[in-house]
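Colleague: model the structure of this input:
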Amino acid sequence: MSTVRLTDFIKAYDVRGLVPEQLDASVCRALGSSFAQVVALPEGASGIVVGYDMRPSSPELSRAFAAGAAAAGVDVTVIGLCSTDGLYFASGHLGLPGAMFTASHNPAEYNGIKLCRAGARPVGLDSGLAEVRDLAQWQLDRGHLHGGTAAATPGTVTETDLTTAYGDFLHGLVDLRGGRPLKVVIDAGNGMAGLTAPAVLQREGLPLEVVPLYFELDGTFPNHEANPLEPENLRDLQAAVPAHGADLGLAFDGDADRCFVVDERGEPVTPSAITALIASREVAREVAAGRSPEDVAIVYNVICSRAVAETVAELGATGVRTRVGHSYIKAVMAEHEAVFGGEHSAHYYFRDFFFADTGMLAALHVLAALGGQDRSLSELVAGYDPYVASGEINSTVADVAAATERVLAWGREQGARVDTLDGLILTGPGEPMWWLSLRPSNTEPLLRLNVEAVDTETMTRVRDTVLGMVRA
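Modeller: Just a heads-up that it's a prediction; the model follows:
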């Protein structure tokens, strides 16, 4: 009987575990087999597609997964090294369920798997991942696969490279030709953008000069963690942009599905401002194609700046708020046929990219917007970033419910409007404007606080008051 407990490291949206203590070849073979049986075969898919990132363990683990799926009777197309959005492209382009081996921005000792159905539709615990997990656990506990019998006709395993096709597809959505020349510093963080950025942004004929930082694929992350959400991981890029006289900087996380932007001064541009900027472009494109603005939906999560909702309203489009998390935002986008969705964590979703998230397509939008006019990036985005935000502040608490109740009681005393779409959201009753989000972690005894206000004084007052109650 296996001593591995898959419930320890299969989370709400993906698999993320330590190698080899939790995730090894035998576990991946069982997961490949169960993914074939739970997702691919019942859907009638002709096969699955598998990709992997630059982590040292990724080739072996992905091979084991492919072998398990093939033994269950499913043909496997291995696209090799790719970004997570490259795998989503392959799933949509080929019409196949997919598996991406990556632990995103996690440290080197981790690896994981992101699964999707054909057309890059997400697989989470409530949409098939729990069944995949449970069947794999059953197989591991009994020391065999496929309920004791392999498929009468095993599937094949073939290899192909879709990197060029991925780049072609993105450039078909955003055309950079004709814009003014731009110099851009790109920090790949030794992650998969070291492969995808040259393939997409260093093509002949583009008005771009790329200054590369840490393009060498290295899953041990020798320079800094590939998590640009942490300020210390942006410092090299922030220094390099003004040092090179660049127009902007781009930073990608380990699997290159998130993109962070730095302006010409080396100052970070908030993901909310990027969301508002891209929303404006996508709404304008739909209107130019003959659609009424009110028929164009833009999705954003509850932690995005108030400026996003205000921008969408000014455009006359329909804004749709959703909970934090890619499975929620993808489902809401599909439900509303939304053209675009953005999250505070720099995940950007596009209808024309199979409703999936892609940092590289977001980068192309920013480059096109900047290159299509004469202002600097800081001037271009200023109107999309009028408020002061605390950033996400995590607090370890002994009693999450009690701490939340204290904040709720205080909010009611202030006359704040209460919203519970995702955790607790309080909006101040009048001027000066402020709002806050207090959300529990799904996996740890943490509360995550975000505060936004019209000015620094108000933001600081609300932030410090609430943190005092949370940490009491």
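Colleague: going forward, measure contacts between C-alpha atoms and count neighbours the same way
Modeller: OK.
Colleague: what about the closest residue to N301 other than its chain neighbours, how many residues nearby?
Modeller: Nearest residue to N301, sequence neighbours excluded (CA to CA, 6 or more residues apart in numbering): T322, at 4.7 Å. T322: 22 surrounding residues under other CA atoms under 10 Å.
Colleague: kindly report the same for D419.
Modeller: 13.
Colleague: tell me which residues touch it, please.
Modeller: Contact analysis of D419 by CA atoms under 8 Å, 6 or more residues apart in numbering lists I425, L426.
Colleague: first-to-last residue distance for stretch 383-402?
Modeller: One end of stretch 383-402 to the other measures 39 Å (CA to CA, to the nearest Å).
Colleague: list the buried residues for it?
Modeller: Within stretch 383-402, the residues that count as buried by 16 or more other CA atoms under 10 Å are Y384, D385, Y387, V388, A389, S390, E392, N394, S395, V397, V400.
Colleague: I'd say the residue nearest to N301 and A331 touch.
Modeller: No: at 9.6 Å, T322 does not count as touching A331 under the criterion of CA atoms under 8 Å.
Colleague: and the gap between A279 and A338?
Modeller: A279 is 10 Å from A338, by CA to CA.
Colleague: S91 too?
Modeller: 20 Å.
Colleague: A12 and R133, how far apart?
Modeller: 11 Å.
Colleague: and the two? Which one has more around it.
Modeller: The neighbour comparison of A12 against R133 (other CA under 10 Å) goes to R133, with 22 against 17.
Colleague: another sequence for comparison is provided below:
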Amino acid sequence: MAADLSQIVKAYDVRGVVPDQWDETLAGLFGAAFAEVTGAAAIVVGHDMRPSSPALSRAFARGAADRGVDVTEIGLCSTDQLYYASGELNLPGAMFTASHNPAQYNGIKMCRAGAAPVGQDTGLAQIRELAERWLESGAPAPVAEPGTLTTRETLEDYAAYLRSLVDLTAIRPLKVVVDAGNGMGGHTVPTVFAGLPLTLVPMYFELDGTFPNHEANPLDPANIVDLQKRVPEEGADLGIAFDGDADRCFVVDENGDPVSPSAITALVAARELARNGGRGTVIHNLITSRTVPEVVQENGGTPVRTRVGHSFIKAEMARSGAIFGGEHSAHYYFKDFWNADTGMLAALHVLAALGGQDGPLSALVAQYDRYAGSGEINSTVADQGARLAAIRAAYEGCPGITLDDLDGLTVSAADWWFNVRPSNTEPLLRLNAEAKDEATMTRIRDEALAIIRA
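Modeller: As a prediction, the model looks like this:
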């Protein structure tokens, strides 16, 4: 029977249950395949705090070394710390993490030298094909001169590099509660924040890949309840939550109210444009708030709209030379960080913006919160294409309404818009709506849902 890795090799990464779907043997084959596909003489490998991560990471490293590749192992790290190492050392990299998935999962995020993404079209399909072939026929014999495995500490250098991009030395003292969700933020935050005028209140900083307190996915409101309660109790200025591999950050204000990732995107965009003399391109995906392109234009920049998905953002960042990009999912991408995403750098920008003036965070972000949004609403449908066609038929040709097909279908009017896009993996349609006020948003949202669910 032919080996089939389609269940674990996704669009942008490898992800599956250990050991049921993959194990150290397969990790070794992925390492060998990564070495072959990148053609690199050396690579860098890191891992998160999951119980299976050290052994999987080491097996991958050995698989690559057997193909003659020298491997630098940086050990425990956040995903953006691995991107830093890939960028700074100019080496292809592999990060062992399953982000916020439950404990039995693990995965690999891979990049080329300079943190350039590896996805289905940029090497992942070839890596899968080689691993499948070797699963059937056996791994290739090690080369005559295998590569070396060396360890290297990068946490201090990573922290210093981030602090060199955002000046926090002159801010007023701030009290910040950080919920690491037992993920890698507990490893990186103390070093990044060291020496800054910040009083840090840590929550769930113990590294524990079984996630005993809550799932390490701050986009799910259930997972920030503890943080929302703790911030006002502590009289803190803000709260920050990181996901499991600490590449995404989510912010709550002094009252414990969530700050939308679109508002953070707008705030950071304004700061990055100011750093670049009021010039530059800023990328946003098509379901971020209209606030984002407005703020970018108000600050002299050029907004560019992309499809949803980090591969599209990273590709557009590289193509356009954009200085910054943001997504509704709390991924933030920086030209100064090899176009890669780093929640930690976004968090430092928020701290710098808040500490650089005297008002509370709720007042600071109010200027970036101009519209009422629905959030993402999923509907199970029998025929995605038929429902999209029904929406098109309902709105096409209506005065003052435009339609576009960049990603699913976006229907726009002067003071509202909504987007409906199909899931690639499930029989779902995803709706996002936004309007000038809550009443209009509710009306448009319900109109669209009635057609989707008819």
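Colleague: circling back to that earlier point, more neighbours: A279 and A338 of structure 1, which one.
Modeller: Neighbours per residue (other CA under 10 Å) separate A279 of structure 1 from A338, with A279 holding more: 26 against 23.
Colleague: aligned partner of the more buried one in structure 2?
Modeller: Correspondence of A279 of structure 1 to structure 2, assessed by TM-score structural alignment: A269.
Colleague: doesn't its match belong to a helix?
Modeller: Yes: using DSSP: H, G, I helix; E, B strand; the rest coil, the assignment for A269 of structure 2 is a helix.
Colleague: ok, now which ones touch it?
Modeller: V282, V295, V296, F324, G325.
Colleague: and which of those residues is nearest to L162 of structure 2?
Modeller: Within the contacts of A269 of structure 2, proximity to L162 of structure 2 (CA to CA) peaks at F324, which comes in at 14.8 Å.
Colleague: once you drop chain neighbours, what's closest to that closest one?
Modeller: In space, and not counting its chain neighbours, F324 of structure 2 is closest to F334: 4.6 Å by CA to CA, 6+ apart.
Colleague: contacts only, for the residue mapped onto that neighbour from structure 1.
Modeller: Under the alignment by TM-score structural alignment, F334 of structure 2 pairs with F350 in structure 1. Residues near F350 of structure 1 by CA under 8 Å, 6+ apart: A338, V339, F340, G341, A356, D357, T358.
Colleague: secondary structure element for the fourth one, which one?
Modeller: Secondary-structure assignment from DSSP states H and E places G341 of structure 1 in strand 340-342.
Colleague: now do the contacts for the counterpart of A251 of structure 1 in structure 2.
Modeller: Using TM-score structural alignment, the partner of A251 of structure 1 in structure 2 is A241. Counting by CA under 8 Å, 6+ apart, A241 of structure 2 makes contact with V178, D179, A180, G181, P218, I224, L227, C249, F250, V251.
Colleague: for F9 of structure 1, same thing?
Modeller: By CA under 8 Å, 6+ apart, the residues touching F9 of structure 1 are V15, R16, G17, Q22.
Colleague: next: N233 of structure 1.
Modeller: By CA under 8 Å, 6+ apart, the contact set of N233 of structure 1 is H224, E225, A226, N227.
Colleague: dump the residues you listed to CSV, plus secondary structure, neighbour count and distance to A197 of structure 1.
Modeller: Output for the contacts of N233 of structure 1, formatted as CSV (DSSP: H, G, I helix; E, B strand; the rest coil; neighbours: other CA atoms under 10 Å; distance: CA to CA, whole Å):
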residue, secondary structure, neighbour count, distance to A197 of structure 1
H224, coil, 16, 18
E225, coil, 22, 18
A226, coil, 30, 15
N227, coil, 24, 17
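Colleague: which one of those sits closest to P122 of structure 1?
Modeller: Distance to P122 of structure 1 across those (CA to CA) is lowest for N227, with 22.3 Å.
Colleague: what's the counterpart of that closest one in structure 2?
Modeller: Residue pairing (TM-score structural alignment): N227 of structure 1 is matched to N217 of structure 2.
Colleague: so where do the helices sit in the stretch 301-450 of structure 2?
Modeller: 310-320, 343-355, 361-366, 384-395, 438-452 (DSSP state H, counting those that start in this stretch).
Colleague: which one of those is the most hemmed in?
Modeller: helix 343-355 (a mean of 23; mean count of other CA atoms under 10 Å).
Colleague: give me the mean deviation of it from structure 1.
Modeller: With the two structures superposed, helix 343-355 of structure 2 lies on average 0.3 Å from its match in structure 1, counting by mean CA distance after the TM-score superposition for structure 1.
Colleague: now that helix: which residue numbers in structure 1?
Modeller: Helix 343-355 of structure 2 maps onto residues 359-371 of structure 1, going by TM-score structural alignment.
Colleague: neighbouring contacts of that stretch?
Modeller: Counting by CA under 8 Å, 6+ apart, 85, 170, 174-176, 179-182, 197, 250, 252, 256-259, 274, 277-278, 281, 346-348, 376-377, 380 sit against stretch 359-371 of structure 1.
Colleague: re earlier: kindly reformat the buried residues of stretch 383-402 of structure 1 as CSV containing distance to Y214 of structure 1.
Modeller: Below are these laid out as CSV (distance: CA to CA, whole Å):
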residue, distance to Y214 of structure 1
Y384, 30
D385, 29
Y387, 33
V388, 32
A389, 30
S390, 29
E392, 27
N394, 29
S395, 32
V397, 37
V400, 40
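Colleague: narrow these to those in strands?
Modeller: Filtering these for membership in strands, criterion DSSP state E, returns V388, A389, N394, S395.
Colleague: alignment lookup: the second one to structure 2.
Modeller: Taking TM-score structural alignment, the alignment pairs A389 of structure 1 with G373 from structure 2.
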